[in-house]
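> Sequence first, predicted coordinates after that:
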Amino acid sequence: MGAGIAHAFLLAGSRVAIVERDGAAADAAIERVRESLRRSVERGATERPLDSLDASLSAGTDIAVFAEAGLAVEAVPEDRGLKVDALRRAEAALPAGAVLASNTSSISIDDLAASLERPERFLGLHFFNPVPASALVEVVIGSATDPAVQADAAAWVDALGKRAVVVRDSPGFASSRLGVALALEAIRMLEEGVASAADIDAAMELGYRHPVGPLRTTDLVGLDVRLGIAEELSATLGERFSPPRMLRDLVAEGHLGRKSGRGFYEWNEQ
């Protein structure tokens, strides 16, 4: 997700610095971004040559590079402790007028803001996979978010060529709450033997014009990510978001979707 966000801002003309936990992760991140940029250049998605885009990209482990940033987007895994730690360190490195955002898909923006010194400069920017192709960014407004920060965020999203959907801070926001509700019911149907994964997805794709069915979408997002969001929503919104046993079992077995080669579908040859 972080690589996709970097890709989107690079194509929009920004200079992008990626900060990772260690050198190996930084090297892997920059290679992922370079490869996706290469594909964009080959498709004609940008008029800028690859070497020009590459010159605007850096990656490392020193968060001090944020001292020159106007915006920092946190994109660590969906774990409250990890996000709080990353956000605190980023805020300490950023100039006072910069904006700090979280890419969280379910954790309360107000909850995260409570750990920050400048909550008025903080909001949620929830991107969707694959970021370069997705047309949507959810702009999540906390109770302390400065209206000027909201306006800046909407302008940035527009500059990325995407549509900003503004929502107030609430469990699961809009997209995760609706998307996870559909995905969990689809998993329960598969668990009960109502239909195959392919037929459940086809019912939503053909009957409701969803571009991708809920089970294939879950494979693309990552079953572990869906599980984490479901657990968060279950704790805040109640039993209707309780993760099905099948989802827990697949995650425990390491079947996380496309990134592991298997989820509700086999991905090795797709």
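That came through fine.

> CA only for contacts and neighbour counts going forward, please
Noted.

> how far away is K83 from A235?
For K83, the distance to A235 equals 18 Å [CA to CA, to the nearest Å].

> So for those two, which sits in the more crowded spot?
K83 (20 against 13; other CA atoms under 10 Å).

> quick one: G124 and A101 touch, right?
Yes - between G124 and A101 there is a contact under CA atoms under 8 Å: 5.1 Å.

> quick one, which of those two is more surrounded?
Shown here are G124 and A101; by other CA under 10 Å, G124 has more neighbours (32 against 24).

> What is the burial count for D110?
Residues lying near D110 (other CA under 10 Å) number 20.

> Correct me if wrong, but it is in a strand.
No - using DSSP: H, G, I helix; E, B strand; the rest coil, the assignment for D110 is helix, not a strand.

> Run through the helices of the stretch 51-200 of the chain in chain order.
Per DSSP state H, counting those that start in this stretch, the stretch 51-200 of the chain carries helices over the ranges 80-93, 109-113, 147-159, 175-191, 197-207.

> Any chance of those helices in CSV with distance to V137 as columns?
Below are these laid out as CSV (distance: least, CA to CA, whole Å):
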stretch, distance to V137
helix 80-93, 19
helix 109-113, 15
helix 147-159, 7
helix 175-191, 10
helix 197-207, 22
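
> Among those, single out whichever gets nearest to A45.
helix 147-159 (14.7 Å; CA to CA).

> nearest residue to the residue nearest to the spatial centre of the chain other than its sequence neighbours?
Geometric centre of the chain, nearest residue: F127, 4.5 Å, by CA atoms, centre = their mean. Distances taken as CA to CA, 6 or more residues apart in numbering put V137 closest to F127, at 4.9 Å, once the chain neighbours are dropped.

> Please compare the first structure with the one that follows:
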Amino acid sequence: MRELEAVETVGVVGAGTMGSGIAQVAAVAGYDVVMRDVKSEFVDRGFDTIRSSLDRKVNSGDLSDDDDADAAVERIEGTTELAELGEADLVVEAAVEEMEIKQDVFADLDDVTDDDVVLATNTSTLSITTIASATERPELVVGVHFMNPVPVMKGVEVVVGEKTDSEVVELAHGFSEALGKETWESDDKPGFVSNRILMPWINEGVRAYDEGVATKEDIDRGMKLGTNVPMGPLELADHIGLDVCLDATETLHEELGDRYTPAYLLKRKVDAGDLGKKTGRGFYEYD
């Protein structure tokens, strides 16, 4: 296994919301980054997202000037070829949240990267152990679950698979901290810490709204004022994406039983294509 001090180039699989965010924070921290997605337009969109995010960082004073933002972008190489991640000293996968796809990616990463390279997954609900089983190095596979949006959120959940080596766990914590994040650790149980608790909270908020307990505004306002959270459950669901919430809840339901049954209104919204901020309409409407 490569030590953290030897990590110079970080590979990122996926240039979507999570992948581009991970690539951004790694580049800002001084790492060279290879960001890969399956189509060039996805890679280009990832760069657009990164540039917009860095511009906001400059305007807010989080980055000192445009030169720092430009330098970060220049440290990122975009590609559609997975083989180009062969130069990486550490790889973080942020592909679609489907087990078969993730296992295919990890089997390919096993082939194209050096045997001592740690392979991390950003999965929010899927088993690290099952993902790792697609490789010949399950002891070098670990979960590093970044929160969305990655450049803003402070936390990273480190998830330990059945065969994950303790030194790999330490590297995952250290790498996350090198990106300016704080970490907590979870065993490889469904939903880990964050989504095992968060998804039922959102799901019950949806049920309360559907059953007429209160207006959506008062449900969110009550939770913000009553529990000091920055967003209520319906507002947060829109922010995450209702399809993402439904997928995570269905995974928890499959693994843990009826207490995680998705709310009917959540399923209806997803079927209608009202997925939250990204589609302009969820529980609320957005410009």
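Perfect, I can see it now. All of these numbers come straight from a predicted model, not from anything done at the bench.

> TM-score, when you put one on top of the other?
Remark: TM-score between the superposed chains equals 0.96 [TM-score structural alignment, normalised by the length of structure 1]; 268 aligned residues with a CA RMSD of 1.2 Å.

> Now check structure 2 for the residue matching the residue nearest to F127 of structure 1.
Structural alignment (TM-score structural alignment) places V137 of structure 1 against V156 in structure 2.

> residue contacts, that match?
Going by CA atoms under 8 Å, 6 or more residues apart in numbering, V156 of structure 2 touches 144-147, 176, 181-184.

> Give the buried residues for stretch 142-149 of structure 2.
Neighbour counts over stretch 142-149 of structure 2 (16 or more other CA atoms under 10 Å) mark 142-149 as buried.

> A strand includes A27 of structure 2, no?
No - per three-state DSSP, A27 of structure 2 lies outside any strand segment and is helix.

> Which position in structure 1 pairs with it?
Aligned counterpart of A27 of structure 2 in structure 1: L10 (TM-score structural alignment).

> correct me, but its match touches S52?
No - counting by CA under 8 Å, L10 of structure 1 sits too far from S52 to count as a contact (9.9 Å).

> Which one of these two is surrounded by more residues?
Set L10 of structure 1 next to S52 and count neighbours by other CA under 10 Å: L10 wins out with 21 against 10.

> check contacts around the more buried one.
Counting by CA under 8 Å, 6+ apart, the residues that L10 of structure 1 touches are 16, 53, 56-57.

> among those residues, who's most crowded?
Neighbour-wise, the contacts of L10 of structure 1 (other CA under 10 Å) top out at V16, 23 neighbours.

> Need the counterpart of the residue nearest to the centre of structure 1 in structure 2.
Aligned partner of F127 of structure 1 by TM-score structural alignment: F146.

> Surely its match touches A120?
No - checked against CA under 8 Å, the pair F146 of structure 2 and A120 is beyond contact range at 11.2 Å.

> circling back to that earlier point, out of the helices of the stretch 51-200 of structure 1, flag the one nearest T217 of structure 1.
Checking the helices of the stretch 51-200 of structure 1 against T217 of structure 1 by CA to CA gives helix 175-191 as the closest, at 8.2 Å.

> With structure 2 overlaid, report how far that closest one is off on average.
Superposing on structure 2 and averaging over aligned pairs (mean CA distance after the TM-score superposition for structure 1), helix 175-191 of structure 1 comes out at 0.5 Å.

> okay, that helix sits on what stretch of structure 2?
Aligning helix 175-191 of structure 1 against structure 2 (TM-score structural alignment) gives residues 194-210.

> Could you list the buried residues of that stretch?
For stretch 194-210 of structure 2, the neighbour count (16+ other CA under 10 Å) marks 195-196, 199-200, 202-210 as buried.

> Let me know the closest of those to R259 of structure 2.
Nearest to R259 of structure 2 out of the buried residues of stretch 194-210 of structure 2 is P200 (CA to CA; 8.3 Å).

> so who does that closest one touch?
P200 of structure 2 touches 249, 260, counting by CA under 8 Å, 6+ apart.

> which residue ranges form the strands in structure 1?
Assigned by DSSP state E, the strands in structure 1 fall at 16-19, 57-60, 71-74, 99-102, 122-127, 136-141, 163-168.

> which one of those has the most crowded surroundings?
Counting by mean count of other CA atoms under 10 Å, strand 122-127 has the highest mean neighbour count of the strands of structure 1, with a mean of 28.

> Between helix 80-93 and that strand, find me the angle.
120 degrees (axes from the mean of the first three to the mean of the last three CA atoms, to 10 degrees).

> quick one, strand 122-127 of structure 1 and strand 163-168 angle?
140 degrees.

> average offset between strand 122-127 of structure 1 and structure 2?
Mean deviation for strand 122-127 of structure 1: 0.6 Å (mean CA distance after the TM-score superposition for structure 1).

> hmm, who's touching that strand?
By CA under 8 Å, 6+ apart, strand 122-127 of structure 1 touches 1, 5, 73, 99-105, 109, 113, 136-142, 145, 149-150, 153.

> so how far is that strand from its chain's centroid?
9 Å (CA atoms, centre = their mean, to the nearest Å).

> Over to stretch 203-216 of structure 2?
With CA atoms, centre = their mean as the basis, stretch 203-216 of structure 2 stands 27 Å off its chain's centre.

> likewise stretch 202-220 of structure 2?
Counting by CA atoms, centre = their mean, stretch 202-220 of structure 2 comes out at 26 Å from the chain centroid.

> Would you work out how far apart the start and end of that stretch are?
Taking CA to CA, stretch 202-220 of structure 2 runs 10 Å from one end to the other.

> Good, wrapping up.
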